[in-house]
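Enquirer: sequence and predicted structure, then a few things I'm wondering about:
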Amino acid sequence: MKTSSLVIDGQEYDNLSFTIGLGLAVASSVFIGSSFIIKKLALRKQISSGNIRASAGGYAYLKQWMWWLGLITMGVGEGANLLAYAFAPAALVTPLGALSVLVSAVLSSKFLDEKLNFLGKISCFLCIVGSVIIVIHSPKSEEIKTFKELTQKLTDYVFVTYVSIIIFMTIIIKLMFVPRFGNSNILVYLFICSAIGSLTVAFCKAVALGVKESIVGNNVNNISNYMFWLILLSCIVCIMIQMNYLNKSLDIFNTSIVTPVYYVMFTVLVIIASGILFREWEHMKFGDILGCACGFLVVITAIFMLNAFKDLQFTLRDLNINARHSRNSNDEFVVSLSRSRSR
């Protein structure tokens, strides 16, 4: 019996695999969005206990079971996201990560009493739209079958240059920008987190491929390969740095703002890292390049609005009231003008 199937980006997916991938992608967004809230609650509990805040260099949150629950929740979400790519096309899985922004916004308003103003909600929507545009037009990940092939790509001079730039910029931001703007500008900590996170994705993929190949491969033992352990160590270091600066950002800023900005910056930098790693930008069409540029502009506009107007107390009701006042003022002006003319 032949099962029904569909073709996306030149690859064939049967409906069962597509449904499983879709479910995993949605579940991933729910877990990741929830993890931000759980971590924020743990950090608030740490502050109420009189411990040093994470943003000030404190690590008392490591003793909080709730923080570890948030970390495990994020790990489950990332694992589900990784599995989703095996069942569904990347063109579907990656944009669905934007659902984590909505999940976090809803849960933060319910459990953290954090409110987004009207412009903030529009900015979150624009963050999602811009990210989806970028993902749709970005180069799709290439299939890599062996650990050796991936390690060759990781040691390619172009990717090594990207890693060097990321490390250099992280050190500069850590030394020059964190002391001055770390507690006032949300982009400082989240850039470090997202930049290092783009490296984490590449290293995690290599580790997962190495383990999988060692278990099911034909007489292949990557565990004895020094490159495997070097990549695993790099992966652990990147995850530790990423979680540290994410905790600092969550400790200072509202989750409803941290989540969309982190999602956008992380998604954009992962796409850039993947493009450099697999060199698929060379084969992009002009329409896709234009689409990516438009997506970047939307994202930049959204991030600017989130930061510039985050303290402005403004709702849709205020907009309606201002519209009525403006209409009444115009009516009064017309009446006064007609009276002056009649005289």
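Expert: That came through, no problem.

Enquirer: can we go C-alpha only for contacts and neighbour counts from here?
Expert: Fine.

Enquirer: how distant is the lengthiest helix in the chain from the center of its chain?
Expert: With secondary structure taken from DSSP state H, the chain has its longest helix at helix 15-48. From the chain centre to the centre of helix 15-48 is a distance of 12 Å (CA atoms, centre = their mean, to the nearest Å).

Enquirer: in it, which residues are buried?
Expert: By neighbour count, and taking 16 or more other CA atoms under 10 Å as the criterion, the buried residues in helix 15-48 are 18, 21-46.

Enquirer: try stretch 150-158
Expert: The neighbour-count criterion (16+ other CA under 10 Å) identifies 150-151, 153-154 as the buried residues of stretch 150-158.

Enquirer: ok, now stretch 274-286?
Expert: Buried positions in stretch 274-286, judged by neighbour count with 16+ other CA under 10 Å: 274-279, 281.

Enquirer: alongside the first one, take a look at this:
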Amino acid sequence: MTSTNFTGFLLAVVSSAFIGSSFIIKKKGLQLASADGPRASVGGYGYLLQPLWWVGMITMIVGEIANFVAYIYAPAVLVTPLGALSIIVSAVLAHFLLKEKLQKMDVLGCLLCIVGSTVVVLHAPDEKSLTSVQEIWELATQPAFLSYTASAIAVTLFLVLYCAPRYGQTNIFVYIGICSIIGSLTVMSVKAIGIAIKLTIEGSNQAFYFQTWIFVMVLLTCVMVQLNYLNMALDNFNTAVVSPIYYALFTAFTILASAIMFKDYSGQSISSIVSELCGLITILSGTTILHSTKEPDHPILTDLYTPLSPKMSWYIQGNGEPWKQKEEDASPPFNLITVIRQDHFK
């Protein structure tokens, strides 16, 4: 492993540690805030006054910055899969701090993620040295990557304009597909901007090149689209299902985009490529196992009454058994308790 790859690897690990910890710290802050007021899930904002929640937010920001810098020093095929380590950190900390039991399958999932990450790190391609943002622009405008970008935009538009209105709330792959495809372009823009910042710090100012600002605009646009549809996915589907599918698709599309744009695998042997793919599959398997063992949060009841049909009257007998009154029935027995619809008094 080269020194730049090792630097990127360390930053990716640090990023995962901070991001994984931030989830637990913020959840702890949310729990403390909910003890004094309404929960965030029902519109409460008391967590904004909770210092622990802000500690978690700052921790997440530090982790995201470390992840951003990691893309400067290492290829996306190395940095992106290591994001699974944050899940391990969250699972372990949740066991000790939130009293969420770490099951045997969770341990297996953690081990698979660690083994897969090790394989990916050992067989990751070296980061190519770039001396200006113009070189990155040439890579971004090569026919192969332009074809990928055009295909990605076309598929995204199809999903947004046709599939989302019809199947978005029933098919989990619609929203997640949009996030994953656009996410791959986000990472490419992040890497380009990161390299531009690095070169600028080293003395070669890249702010004078218009290509730098194009990458910035692409990044901002992609991030807004990505966050919008990720929120839609989380709002409509269980997080335990969304997370592994999103991680799998996002990682796959990012590696594909990076391989096309930066030619990460050029010069690598077939055995190294196959080994890295096996490592990636191992990480995906571990991630899926970790999320499959999570129990969904119990829904919060906002209404103690259940709507009843206006065409029938239900009664509860003294022994607890229900009895429905029919039109031809006489008055109910004396020992029956009437269940009145909630809109009776409206």
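Expert: Okay, I see it. Predicted model, so just to flag it, every value in this text is computed and none were measured.

Enquirer: follow-up on the earlier one: the buried residues of stretch 150-158 of structure 1: which two are farthest apart?
Expert: Pairwise distances across the buried residues of stretch 150-158 of structure 1 (CA to CA) peak at 6.2 Å, for the pair Leu150 and Leu154.

Enquirer: tally of neighbours for Ala172 of structure 1?
Expert: Let me fix one detail, which is that residue 172 of structure 1 is Ile and not Ala. Neighbourhood size, Ile172 of structure 1 [other CA atoms under 10 Å]: 12.

Enquirer: so it versus Leu16 of structure 1, what's the distance?
Expert: Using CA to CA, to the nearest Å, we find Ile172 of structure 1 at a distance of 48 Å from Leu16 of structure 1.

Enquirer: now Lys39 of structure 1
Expert: Taken as CA to CA, the span from Lys39 of structure 1 to Leu16 of structure 1 is 34 Å.

Enquirer: next: Gly287 of structure 1.
Expert: Gly287 of structure 1 sits 32 Å away from Leu16 of structure 1 when distances are taken as CA to CA.

Enquirer: quick one: the strands in the stretch 1-150 of structure 1, in order.
Expert: Assigned by DSSP state E, counting those that start in this stretch, the strands in the stretch 1-150 of structure 1 fall at 5-8, 11-14.

Enquirer: who does the first one touch, helix- and strand-wise?
Expert: Under the contact criterion of 3 or more CA pairs under 8 Å, 6 or more residues apart in numbering; DSSP states H and E, the helices and strands touching strand 5-8 of structure 1 comprise strand 11-14.

Enquirer: quick check: buried residues in the strand it packs on?
Expert: Neighbour-count burial for strand 11-14 of structure 1 flags Tyr13 (criterion: 16+ other CA under 10 Å).

Enquirer: same thing with stretch 216-230 of structure 2?
Expert: Buried residues in stretch 216-230 of structure 2, defined by neighbour count with 16+ other CA under 10 Å: 216, 219, 222-223, 226, 229-230.

Enquirer: just to revisit the earlier point, and the strands of the stretch 1-150 of structure 1: which comes nearest Ile72 of structure 1?
Expert: With CA to CA as the measure, strand 11-14 is the member of the strands of the stretch 1-150 of structure 1 nearest Ile72 of structure 1 (30.5 Å).

Enquirer: quick one: the closest one to chain centroid distance?
Expert: Taking the mean of its C-alpha atoms, strand 11-14 of structure 1 sits 27 Å from the chain's own mean (CA atoms, centre = their mean).

Enquirer: and if you look at stretch 64-83 of structure 1?
Expert: Relative to the centre of its chain, stretch 64-83 of structure 1 is centred 15 Å away, using CA atoms, centre = their mean.

Enquirer: check stretch 146-162 of structure 2 too.
Expert: On the basis of CA atoms, centre = their mean, stretch 146-162 of structure 2 is displaced by 21 Å from the centre of the chain it belongs to.

Enquirer: for the stretch 51-200 of structure 1, which segments are assigned as helices?
Expert: Taking DSSP state H, counting those that start in this stretch to define them, one finds helices in the stretch 51-200 of structure 1 at 65-87, 90-96, 99-111, 118-137, 147-154, 157-172, 178-181, 186-216.

Enquirer: next, the mean deviation of the second one compared to structure 2.
Expert: Looking back up the chat, that one is helix 90-96 of structure 1. With both structures laid over each other, helix 90-96 of structure 1 and its partner residues in structure 2 are 7.2 Å apart on average (mean CA distance after the TM-score superposition for structure 1).

Enquirer: name the residue closest to the centre of structure 1, please.
Expert: Central residue of structure 1 (CA atoms, centre = their mean): Tyr263, 1.9 Å from the mean position.

Enquirer: got the contact list for it?
Expert: Residues touching Tyr263 of structure 1, when contacts are defined by CA atoms under 8 Å, 6 or more residues apart in numbering, comprise 97-98, 101.

Enquirer: what angle do the helix or strand harbouring it and helix 186-216 make?
Expert: In this structure, Tyr263 of structure 1 sits in helix 255-278 according to DSSP states H and E. Helix 255-278 of structure 1 and helix 186-216 are oriented at 50 degrees to each other (axes from the mean of the first three to the mean of the last three CA atoms, to 10 degrees).

Enquirer: can you give me the helices in the stretch 201-343 of structure 1?
Expert: Along the stretch 201-343 of structure 1, the segments classed as helices by DSSP H, counting those that start in this stretch run 226-252, 255-278, 286-308, 316-342.

Enquirer: identify each buried residue in stretch 40-50 of structure 2, please.
Expert: If you call a residue buried by 16+ other CA under 10 Å, then stretch 40-50 of structure 2 has these buried ones: 45-47, 50.

Enquirer: now render these as a markdown table, adding distance to Ser313 of structure 2.
Expert: Rendered in a markdown table, the data for the buried residues of stretch 40-50 of structure 2 read as follows (distance: CA to CA, whole Å):
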| residue | distance to Ser313 of structure 2 |
| --- | --- |
| Tyr45 | 41 |
| Gly46 | 43 |
| Tyr47 | 44 |
| Gln50 | 48 |
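
Enquirer: and of these, the nearest to Ala252 of structure 2?
Expert: Using CA to CA, the buried residues of stretch 40-50 of structure 2 come closest to Ala252 of structure 2 at Tyr47, 35.3 Å.

Enquirer: nearest residue to the closest one in space, please, no chain neighbours.
Expert: Ala33 (5.0 Å; CA to CA, 6 or more residues apart in numbering).

Enquirer: for Lys324 of structure 2, helix, strand, or coil?
Expert: strand (DSSP: H, G, I helix; E, B strand; the rest coil).

Enquirer: which element is the nearest residue to it once chain neighbours are set aside on?
Expert: Closest residue to Lys324 of structure 2 apart from its sequence neighbours, by CA to CA, 6+ apart: Trp314 at 4.6 Å. With elements delineated by DSSP H and E, Trp314 of structure 2 resides in strand 313-316, which encompasses its position.
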